[in-house]
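# quick one, structure for this:
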Amino acid sequence: MRNLPAIDGGNPVRSELLPFQKPWITEQDIEAVKQTLQGSTDLSAGRLVRCLEEKFAALVGSRFAVATSSGAAGLHIALMAGGIGPQEEVIVTSLTHPATTNCVLYQKAVPIFTDIDPHTGNLDPAAVEWRLTERARAMIVTHYGGFPAPLQPLLEIARARDLLVVEDCTRAAGARYDGQAVGRAGDMGVYSFSPANGATCGQAGIVVTDDEETYNWLAMFRDNGLVRESSRFTQRRGPWHVAEMQDLGFNYRLTEVQAALLISQLDRWEEMRARREKIASVYNQALAERRDVELPRWPAKGEPGWNFYPVLLNLEHLNVSREHFIAALRAENIEAAVKYLPVYLQPYYLWIGHPDVCTITDSLCPRAEEFFGRVVCLPVYPAMTAQDAADVVAAVVKLLDYYAKAA
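Got it, this is the predicted structure:
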């Protein structure tokens, strides 16, 4: 007799819920924050923020890094620094968090939603070619779930059209492409440090670049449009004159407390990646031979960061809907997620009448919508234990076996 799912009255795999995400906080982290609170005279952006920027730049191999209050803020100032303005078109993936495309709207530019590779969730270079017009100025390349996008063909397209390239690495901590950290191949790369991204301080972002002029623009837009280097002032009014507003910027600064926690967390950056990879390998081994699921894929030159583990259900082999499957996992005390509803189907984008939505024919991104209808994202984070990973496998296999159609 098949093992009865908890949702139908059976015994759950776990007694307590395994959350989809959870930060990994150590005594070292707590002590770093405590020392900052006890020793600082000013908790706004200062010495520790600069230390964080230098540490992260060295970690990923970039010349410059600019810390921001969030990954979304980082994406916004990246487009500002790139000079993207009204009615200019920006190629974006349809399968991402709305923050990726909202930054385009902040600049009064036009997000051009583009379809994905149905196996990876990342931008399809052929679809990008199809969506380009003479108004295209930029491309945001999102690394879905920490799985590197096909950067080489995408960059070839961008360079041929002189497009700005911003790598959206907000869910790609630890991912690499062609031997180097993602975020390095484009003009800028944007990282996020929310609780879902391994190293975290609650909310933070970092923009990396190798171009000094771009760095100066990023730093200014992050700090209310202020320039703080006296050598760049237009005039000197006195020793009290320590900042000069030279453009319209935003208060996207990080605090010293956040920087202290994130500096401490970055000491375990590679360990966090190794832990996520180990959990993913457990999932890979357990699910590799099944016909009812499709496992994650990535380019040959890519090394995933394993921000989460997207499984595509082959629903033709299952007597269950995706929605019921996720509910059944929750009943087993395993929290799963769906990443993501295609952005143009979000209510706001429907209300503004985006052309990708109001089409005469079918959706311009049918593969993204099909992917969304099949994907179940399993938890992968450094605070998980070996038993946690084993419980996830036990619950997934239990449900797949129970709901399997006869061969």
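# from here on, contacts and neighbour counts on C-alpha atoms
Noted.
# so Glu212 touches Ser62, yeah?
No. Contact between Glu212 and Ser62 fails when scored by C-alpha atoms under 8 Å: they sit 11.1 Å apart.
# looking at these two, which has the bigger crowd around it?
For Glu212 and Ser62, the more surrounded residue by other C-alpha atoms under 10 Å is Ser62, and the numbers stand at 20 against 11.
# is that one part of a helix or strand, or is it coil?
coil (DSSP: H, G, I helix; E, B strand; the rest coil).
# ok, it to Val338 distance?
Distance, Ser62 to Val338, by C-alpha to C-alpha, to the nearest Å: 32 Å.
# now swap in Leu48 and tell me
Per C-alpha to C-alpha, Leu48 is found 36 Å from Val338.
# and those two? which has more neighbours close in?
More neighbours surround Leu48 than the other of Leu48 and Val338, with 22 against 17 (other C-alpha under 10 Å).
# which residues touch the host helix or strand of that one?
Per DSSP states H and E, Leu48 falls inside helix 47-60. Contacts to helix 47-60, defined as C-alpha atoms under 8 Å, 6 or more residues apart in numbering, come from residues 63-67, 180-181, 184, 206, 208, 254-256, 259-260, 262-263, 266.
# gap between that helix and the chain center?
Mean-position distance between helix 47-60 and its chain equals 20 Å (C-alpha atoms, centre = their mean, to the nearest Å).
# what's whatever helix or strand comes next after that helix in contact with?
As assigned by DSSP H and E, the chain's next helix or strand after helix 47-60 is strand 64-68. Strand 64-68 has contacts (C-alpha under 8 Å, 6+ apart) with 49, 52-54, 56-57, 74, 204-212, 215, 218-219, 222, 252-254.
# before we compare anything, build this one as well:
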Amino acid sequence: MIPYGKQDISQADIDAVLEVLQSDFLTQGPKVPEFEAMVAGHVGAKYALAANSATSALHLACLALELGEGDWLWTTPITFVASANCGLYCGAKVDFVDIDPQTYNLCPKQLAEKLEQAKQESRLPKVLVAVHLCGQPCDMEAIHKLSLQYGFSIIEDASHAIGGKYKGEFIGNCRYSDITVFSFHPVKIVTTAEGGMALTNSDKLASRMNLLRSHGITRAQSLMTREPDGPWYYQQVDLGFNYRMTELQAALGVSQMDRLNDFVARRHELARRYDQLLADLPVTTPWQHADSYSGLHLYVIRLQREKITTTRRQVFVSLREQGIGVNVHYIPVHTQPYYQAMGFKVEAFPEAMAYYREAISLPMFQGLTDNQQDQVVATLKLALAGSEN
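Purely as a prediction, here's the structure:
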């Protein structure tokens, strides 16, 4: 089976993890700060806070922005459920903004219209989660301008996008957002097995997330309510969580970051080959905005349904049966049973639904060989053979 995504582990990665296993620290040692500094330095952010998952990092980001009961979090319906669930964890309500039909990201025009209506109804969002789907950044400048006009905070869910750029600058520098979140899951561009990271340029937000990721406990006297009893003393000053990253994960991340630029460059080579190889097939290949340099976590095609007689399901099953591990990213969040129970209508976001009915993610990972890619395309041709009108 050729998977849709796969980690790339080198001997250097293995050696880095083994070194930690033989050290004095398996957690709360020097590797996590090293990894944080490495990522922050790479993207140009002031602070980076590693967590045990991107989901945890999203939760911390929402808490730091003081999202709570009675507040609204808005995001895109075409994302993994964590982008929306992080608002529910805080007791907030969640709503969605339909996608741009070319980038598949949250549409700024739809956002502007929805914000104006929400202003009249006194239900403006407190937080917007802008998801960089497939690694291509949202139109962050337009979204940021709307945030200044309507007063909401911005989290960039850049789980797909480390190594990508927006307007020539690395995604993660938080120029147009309060907090950016990366994911280091095994299928992502770089991996720490499981893991995530929140980046920010705000002293206040960084301090808040740092406190909450480790039980709300501090040893900083400036945060304590009284003089410490001695050098052993700590205080729990808030209700936090155990969202820490281990030294093993961080060591793997440090090693992986050395190859980040090469990883993304290879993904772009593969995307260009896909574009050429698929040019004559009844599929729509990904469109890239001129302002973006995608991390290319995913390569999503859309079936041109008016030109084929087979269904998306038939094409998908045929590919899987032939050893091509395609996937679909994503099932619209508002169609999930948990969200349906909140009253969301399936067709409330028509662009998202049109995308969902046509989308298939082809294998995309830096270790994918040209021969494997040729096999993917040949198998896709067979799956579509005889289906053209």
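# hmm, back to that, tell me which of the contacts of helix 47-60 of structure 1 fall in helices.
Residues from the contacts of helix 47-60 of structure 1 lying in helices, with DSSP state H as the criterion: 256, 259-260, 262-263, 266.
# so which of those residues comes closest to Gly83 of structure 1?
Ala259 (28.2 Å; C-alpha to C-alpha).
# aligned counterpart of that closest one in structure 2, please.
Aligned counterpart of Ala259 of structure 1 in structure 2: Ala250 (TM-score structural alignment).
# burial of the nearest residue to that match once chain neighbours are set aside, as a residue count?
Distances taken as C-alpha to C-alpha, 6 or more residues apart in numbering put Val32 closest to Ala250 of structure 2, at 5.1 Å, once the chain neighbours are dropped. By other C-alpha under 10 Å, the residues close to Val32 of structure 2 number 24.
# how much space separates Val32 of structure 2 from Cys86 of structure 2?
Counting by C-alpha to C-alpha - Val32 of structure 2 and Cys86 of structure 2 are separated by 24 Å.
# kindly report the same for Asp157 of structure 2.
11 Å.
# same check, this time on Lys307 of structure 2
40 Å.
# same question for Leu205 of structure 2.
The separation that Leu205 of structure 2 has from Cys86 of structure 2, given C-alpha to C-alpha, amounts to 16 Å.
# between those two, which one's more packed in?
Ranked by neighbour count (other C-alpha under 10 Å), Leu205 of structure 2 and Cys86 place Cys86 first, with 24 against 21.
# on that earlier part again, can you list residues touching both of Asp157 and Cys86 of structure 2?
Common neighbours of Asp157 of structure 2 and Cys86 (C-alpha under 8 Å, 6+ apart) are Leu58.
# now do the contacts for the closest residue to Leu254 of structure 1 other than its chain neighbours.
Of all residues not flanking Leu254 of structure 1 in the chain, Ser69 sits nearest, at 4.8 Å (C-alpha to C-alpha, 6+ apart). Residues near Ser69 of structure 1 by C-alpha under 8 Å, 6+ apart: 203-205, 252-254.
# make it 10 Å
192-193, 202-206, 222, 251-255, 258 (C-alpha atoms under 10 Å, 6 or more residues apart in numbering).
# what of Cys90 of structure 2?
Counted by C-alpha under 10 Å, 6+ apart, Cys90 of structure 2 has contacts 59-60, 62-63, 66-71, 73.
# do the same with His215 of structure 2
Counting by C-alpha under 10 Å, 6+ apart, the residues that His215 of structure 2 touches are 236-244.
# that older thread, tell me the two of the ones in helices among the contacts of helix 47-60 of structure 1 that are most distant?
Applying C-alpha to C-alpha across those, the maximum distance is between Glu256 and Leu266, 15.1 Å.
# so those two - more neighbours on which side?
Glu256 (23 against 18).
# the more buried one contacts Leu43, correct?
Yes. With contacts counted by C-alpha atoms under 10 Å, Glu256 of structure 1 reaches Leu43, the gap being 5.1 Å.
# now list whatever residues contact both of those two.
36-37.
# what residues are up against the residue most central in space within structure 1?
What sits nearest the mean C-alpha location of structure 1, by C-alpha atoms, centre = their mean, is Arg171, with 2.3 Å. Shown in contact with Arg171 of structure 1 (C-alpha under 10 Å, 6+ apart): 71, 96-97, 142-147, 190-194, 196-198, 305-308.
# how many neighbours does the aligned partner of Tyr340 of structure 1 in structure 2 have?
Under the alignment (TM-score structural alignment), Tyr340 of structure 1 pairs with Tyr330 in structure 2. Neighbourhood size, Tyr330 of structure 2 [other C-alpha under 10 Å]: 18.
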